[in-house]
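Colleague: Sequence first, predicted coordinates after that:
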Amino acid sequence: MKIITPATETDFDKYYRLRYDVLRAPWQQPRGSEIAPDDATATHALMLNEADDPIGVCRLHLPTPAEAQIRFMAIHPQYQGQGLGKKILTYVEEKAREQGAQYITLQAREQAVPFYQRAGYRVVAKTHLLFGEIQHYQMRKDLIK
């Protein structure tokens, strides 16, 4: 297992395919819905297995110099529950620190809230329903104590 910053077209094809397959396809969302308008200015993390197949993705963006925002975090279903989510989360948190962020925010799906809480995030507010059915919660973690 390794985590890279996608750089080639092949890397980004793998990255976006996993983002779509895990976060959009199960809710019959159209291809392209996995791509955000500000992806070009974000930091991307792609986790690959030994065969270089995509098994995890995460995106980090700094909307302000102090705030980092995590979006599109996903682990392939066959690899969930093996601690890989924690590894990719730690990776992007370090990237946020390198970019000078003081805290990280994210919108967690309800079933992911306990995962983020174990990683030191706290619930700030109950927010929106994605696709009319997936409850989300705004969460935050301070990077500077």
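Modeller: That came through, no problem.

Colleague: Going by C-alpha atoms from here, please, whenever you check contacts or count neighbours.
Modeller: Noted.

Colleague: Could you find the closest non-adjacent residue to the spatially most central residue of the chain?
Modeller: Residue closest to the average C-alpha location in the chain (CA atoms, centre = their mean): Met73, at 2.3 Å. Excluding its sequence neighbours, the residue lying closest to Met73 (CA to CA, 6 or more residues apart in numbering) is Cys58, at 4.2 Å.

Colleague: take a look at this one as well, against the first:
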Amino acid sequence: MKTYFSNEQWAQTYGLYLRNIVFVQEMGVSPSVEFDHLDNYDHPYLLMMDNGLPVGAVRYLQKDSETVHPDSLCVLEEYRNRSIGFRLMLMIEQKALENGCVFSVIRSHTRTIPFYHQLGYSVASEEYIEDGNLYVEMQKSLIPSLV
């Protein structure tokens, strides 16, 4: 498995491809909701590839100079339970640290809360419905002494 961090067209295409499979086809999210104004070359993807096949992705969004917002983490179904999502999140957090971020905030489906708890995230909001799914905001200090 190889990883790539890029905002080039090929990386955007693979990121969108994976989001279409996981969020639109599997979860039933409307394409008009899933694909948004942030789908441009300003926001790179961290991709995991298996022999040239994109199998996992997360979009790198930076909210401000101190806060990263990893977005749209997705892994192909046949590659789940291999720690790919976990590794992608740790790598995106490392990129954020390199860029001066000290906090990470995410939007999580309620069913993925245990996954993000394992990564050190805490629930930071009440549950809310968006695109027909139940979500919460979660947060994490990327520097443990800032907890």
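Modeller: Received, thanks. Keep in mind that what you see is a predicted model, and the values were worked out from it rather than measured.

Colleague: re the thing from before, for the residue nearest to the centre of structure 1, which residues are in contact?
Modeller: Arg19, Gly56, Val57, Cys58, Arg59 (CA atoms under 8 Å, 6 or more residues apart in numbering).

Colleague: May I see the buried residues of stretch 84-93 of structure 2?
Modeller: Ile84, Gly85, Leu88, Met89, Met91, Ile92, Glu93 (16 or more other CA atoms under 10 Å).

Colleague: What segments of structure 1 are strands?
Modeller: 2-4, 43-48, 54-61, 67-75, 103-109, 122-130, 134-142 (DSSP state E).

Colleague: for those, which one ends up most surrounded?
Modeller: Mean neighbour count (mean count of other CA atoms under 10 Å) peaks for strand 54-61 among the strands of structure 1, with a mean of 24.

Colleague: now the angle between strand 67-75 and it, please.
Modeller: 170 degrees (axes from the mean of the first three to the mean of the last three CA atoms, to 10 degrees).

Colleague: Strand 54-61 of structure 1: average distance to aligned residues in structure 2?
Modeller: Superposed on structure 2, strand 54-61 of structure 1 shows a mean distance of 0.8 Å to its aligned residues (mean CA distance after the TM-score superposition for structure 1).

Colleague: ok now that strand, how far from the chain's centre?
Modeller: Chain-centre distance of strand 54-61 of structure 1: 5 Å, with CA atoms, centre = their mean, to the nearest Å.

Colleague: That one maps to which residues in structure 2?
Modeller: Strand 54-61 of structure 1 corresponds to residues 54-61 in structure 2, going by TM-score structural alignment.
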